[in-house]
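Undergrad: Need coordinates for the below:
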Amino acid sequence: MMDLKLAPSFSLIALNAQRSLQMTTVKKVSLRCMAAAVILELYLEGCFTQSENKLTLHKEALDQSYSTLYRETVLQPLLHNSAEVTGDLNWWLKKASRKSNHQLKKFETAISDDLQAMNLLEDIPSLIGSDMYFDSAEVEIRAYRSNMEAYTSITENMRAEILEEGPVTDEVICMLWLLRECGCMQDFFSLNELEQVNIKLHDLYQSNLWAKALFPIQIRQGVELGIKRFLALKTKFAKTFIGSSLNLIFPALERSRAVFIETESWFDNSNQRLDAVITRLMSYGHEVKVLERGSIATLKIDNLLYDAIPHFVMMKVPIQGVRLIPKRPL
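TA: Next comes the predicted model:
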């Protein structure tokens, strides 16, 4: 697996399963953090001239061989026609992340094109488009899928550094901060593990100069992150026993995540029903792996885990299928 810089590595995590054609609120949060990751990437590579707590970036940085289009889309609005720009780390991160929708889209195109050129990102039909209840109003719904090997490598290496004893690299410190700012720490750590993560964050802040400089900075935007957390709250509710039951009855409760995939035939055997749904999903271009079978199977679909619950709905005729409920670490 190729050695990726910080911004592309974080982008593979942040863009996975995001809608590729629509600018959703959740994707805005991710893109703002991805833009901040560009600044951190430049800092780690020594592209800034530092004097006390001030960081100076010279315009020549855009012209050097290590410049890329995704970096340029972040830096050009900051540099304008100036030969150099100076600010502290807090200023740089907030300026980079607070972009207009037009600038965010331009940045998204630049970095997604870069990742697709490396065969690390694909644009596929969104899983929600397979939901029997979903009405797209004839709007095409597509989503990003990160290369599964790269996605697993990045997330597992990060988890290992945080949860195991030993030193933590500056890159992983940046990853932790970025996950915190985009509000998706719980996507990669269980509730029990989050307690360990909090302890690790505190210890790093006390003992690591880079963490001490970075961790107090907040770039999150209240309204956008609030909406994202509200959506996450609905998702969390639908994972409880009562929430899951309600979600089967009222699928609109978690419209953005839970999906019902109907089968084209009637099966007496739940395994046959599951296999039929898997075959259908794979025909749409999704990568599906069965991690566990049983009354409630566990599937890995495009890097994300789902509980697959056999279900049928009563319409003019009974319709069999499988309800896919997003599953986070336990």
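Undergrad: C-alpha only now, for contacts and for neighbours.
TA: Will do.
Undergrad: Report all helices and strands that the helix or strand harbouring Gln116 contacts.
TA: Applying DSSP states H and E as the criterion places Gln116 in helix 101-117. Packing partners of helix 101-117 (3 or more CA pairs under 8 Å, 6 or more residues apart in numbering; DSSP states H and E): helix 6-15, helix 25-44, helix 69-79, strand 121-125.
Undergrad: Hey, what's the angle from that helix to helix 25-44? Just curious.
TA: Here the directions of helix 101-117 and helix 25-44 differ by 70 degrees (axes from the mean of the first three to the mean of the last three CA atoms, to 10 degrees).
Undergrad: Pull out the buried positions in helix 101-117.
TA: Within helix 101-117, the residues that count as buried by 16 or more other CA atoms under 10 Å are 104-105, 107-115.
Undergrad: Tell me which two of the residues you listed sit farthest apart.
TA: Farthest-apart pair in the buried residues of helix 101-117 is Leu104 and Leu115; separation 16.4 Å (CA to CA).
Undergrad: Okay, buried residues for stretch 11-22 please.
TA: Buried residues in stretch 11-22 (16+ other CA under 10 Å): 11-20.
Undergrad: what does it contact?
TA: The contact list for stretch 11-22 (CA atoms under 8 Å, 6 or more residues apart in numbering) reads 27, 30-31, 34, 111, 120-121, 123, 126, 140-147, 151, 155, 302-303.
Undergrad: what distance separates the start and the end of that stretch?
TA: Chord length of stretch 11-22, first to last residue, is 17 Å (CA to CA, to the nearest Å).
Undergrad: likewise stretch 312-319?
TA: Start to finish, the residues bounding stretch 312-319 are 5 Å apart (CA to CA).
Undergrad: Pull out the buried residues from it.
TA: Neighbour-count burial for stretch 312-319, with 16+ other CA under 10 Å as criterion, is recorded at 312, 319.
Undergrad: re earlier: please tabulate the helices and strands packed on helix 101-117 in a markdown table, including the columns distance to Leu57.
TA: As requested, those are exported to a markdown table (distance: least, CA to CA, whole Å):
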| stretch | distance to Leu57 |
| --- | --- |
| helix 6-15 | 18 |
| helix 25-44 | 9 |
| helix 69-79 | 8 |
| strand 121-125 | 30 |
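Undergrad: Please give the structure of this sequence too, so both can be compared:
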Amino acid sequence: MKEYSLSEQFALISLDGMDAIHDTVAKKVALSGIAMAEVLQKMISNGSMKNSASFGEQLAGEISRVRKMSKKERHKLEKEMAAALKAEEALTEIPNLLGCDMTYYTANVTIREYRSELREYQRIVESIRAEILEPGEVSLETVCLLYLCRETGCMHDIFSVEEQEQIQSRMIEMMASTPLYKVLLETEFHSGIRNAYLGFLRAKTNLFKNPYLEGVNLLFPFLDRKQAIFIDMVIAGTTVEERRKKTIEFLRSNGHVCEEVPMGSERFIKVDNKYYRIFPSTRSCKVPIQGIELLPVYR
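TA: All right, here's what the predicted structure looks like:
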């Protein structure tokens, strides 16, 4: 089993579900995170983190450089990282889930996205979760990954709202006991516009505590890697099980890995590395069109 570097691990988390073609705001944030991961990886290797005072000064300089990355530099970083992970068969390009929406599907619009290899993605995520949510020492690598996830809006992909509150308490404890962690966790590297974007995602995560509230995601699908989509199908006279089966068959035929996953009293559909719930709906066109809404699940 391959051991991935800090930057590769973070890339597998942050690029999963990301638009593989267009330079979106979400991808700019993810690539800034990957650039910071490479910085932290280098600092760990050369021993720059041993002195918290000098580490803080050096980190500030690197953050300034990352914030000033040009579009050309981001594109180069993306291509190099994607090529390396594709060579390891840890990252692939697949049709974007939004392409399964009736509007895009009937217009033959093709959108591509990255998908991290499911087992590797799960292994990395579960390793982070185990270290931070269970008692015991947390490694420097895991602290760095948590920091990067926090700064790029990936926390809600890995942890529930309740778990994030628990993690916040643990981070405060680590900052109090370890000067190095205090310097790192008190530092921010995202710019103002990306800060606003991350704030929107955090607000949206809280909005989605109501599992059937769909408006924000449908109005602003470009702000997140999860998309709410409408799939047209006959609803009248069908059962929930039949609709789930047809939905999974349709998504699989369009290049996605799908399965039903029981969670408490509900059954979600796991599409690639993200969770969704479905319910019957109707789109109003010239005539009403029956179908199902596939809505993202926010932990």
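Undergrad: quick one: TM-score?
TA: TM-score of the superposed chains, computed with TM-score structural alignment, normalised by the length of structure 2, equals 0.87; 294 aligned residues with a CA RMSD of 2.9 Å.
Undergrad: if we can go back for a sec, got TSV for the buried residues of helix 101-117 of structure 1, with distance to Thr235 of structure 1 too?
TA: Below are those laid out as TSV (distance: CA to CA, whole Å):
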residue	distance to Thr235 of structure 1
Leu104	26
Lys105	26
Phe107	28
Glu108	26
Thr109	28
Ala110	31
Ile111	28
Ser112	27
Asp113	30
Asp114	31
Leu115	29
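Undergrad: just those now: which is nearest Asp3 of structure 1?
TA: Nearest member of these to Asp3 of structure 1, counting by CA to CA, is Leu115, at 12.7 Å.
Undergrad: Alignment lookup: that closest one to structure 2.
TA: Leu115 of structure 1 maps onto Leu85 in structure 2, with residues paired by TM-score structural alignment.
Undergrad: Would you mind measuring from the residue nearest to its match when sequence neighbours are not counted to Gln41 of structure 2?
TA: Closest residue in space to Leu85 of structure 2, ignoring its immediate chain neighbours: Leu91 at 5.4 Å, by CA to CA, 6 or more residues apart in numbering. From Leu91 of structure 2 across to Gln41 of structure 2, the span is 20 Å (CA to CA).
Undergrad: out of those two, which sits in the more crowded spot?
TA: Leu91 (24 against 16; other CA atoms under 10 Å).
Undergrad: Hmm, the more buried one is touching Arg115, no?
TA: Yes: assessed by CA atoms under 8 Å, Leu91 of structure 2 is found in contact with Arg115 at 5.7 Å.
Undergrad: mind listing the helices for the stretch 51-200 of structure 1?
TA: Using DSSP state H, counting those that start in this stretch, the helices of the stretch 51-200 of structure 1 run over 69-79, 89-97, 101-117, 148-163, 170-181, 191-207.
Undergrad: who touches the following helix or strand past the last one?
TA: Beyond helix 191-207 of structure 1 in the direction of the C-terminus, DSSP H and E gives the next helix or strand as helix 209-214. The contact list for helix 209-214 of structure 1, computed with CA under 8 Å, 6+ apart, reads 89, 170, 173-174, 177, 204-206.
Undergrad: Are any of the contacts of stretch 11-22 of structure 1 buried, and if so which?
TA: 27, 30-31, 34, 111, 120-121, 123, 126, 141-147, 151, 155, 302-303.
Undergrad: and of the helices and strands packed on helix 101-117 of structure 1, who's closest to Asn192 of structure 1?
TA: Asn192 of structure 1 lies closest, by CA to CA, to one member of those: helix 6-15, at 21.5 Å.
Undergrad: and the angle for the closest one with helix 69-79?
TA: Angle, helix 6-15 of structure 1 to helix 69-79, by the same axes, to 10 degrees: 100 degrees.
Undergrad: how big is the offset of helix 6-15 of structure 1 relative to structure 2?
TA: Mean deviation of helix 6-15 of structure 1 relative to structure 2 after superposition (mean CA distance after the TM-score superposition for structure 1): 0.3 Å.
Undergrad: Structure 2: matching residues for that helix?
TA: Mapped onto structure 2 using TM-score structural alignment, helix 6-15 of structure 1 covers residues 6-15.
Undergrad: Need the single longest strand in structure 2, by residues.
TA: strand 274-284 (DSSP state E).
Undergrad: Please tell me how far it is from the chain's geometric centre.
TA: What separates the centre of strand 274-284 of structure 2 from the centre of its chain is 21 Å, taken as CA atoms, centre = their mean, to the nearest Å.
Undergrad: helices or strands up against the helix or strand following that strand?
TA: Following strand 274-284 of structure 2 in sequence order, the next helix or strand is strand 288-296 (DSSP H and E). Here strand 288-296 of structure 2 is seen to pack against strand 229-232, strand 274-284 when contacts are counted using 3+ CA pairs under 8 Å, 6+ apart.
Undergrad: Distance to Glu165 of structure 2 added to those strands, as a markdown table?
TA: Shown next, in a markdown table, are these (distance: least, CA to CA, whole Å):
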| stretch | distance to Glu165 of structure 2 |
| --- | --- |
| strand 229-232 | 30 |
| strand 274-284 | 21 |
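Undergrad: what about those, which gets the closest to Ile193 of structure 2?
TA: Nearest to Ile193 of structure 2, of those and by CA to CA, is strand 274-284 at 26.1 Å.
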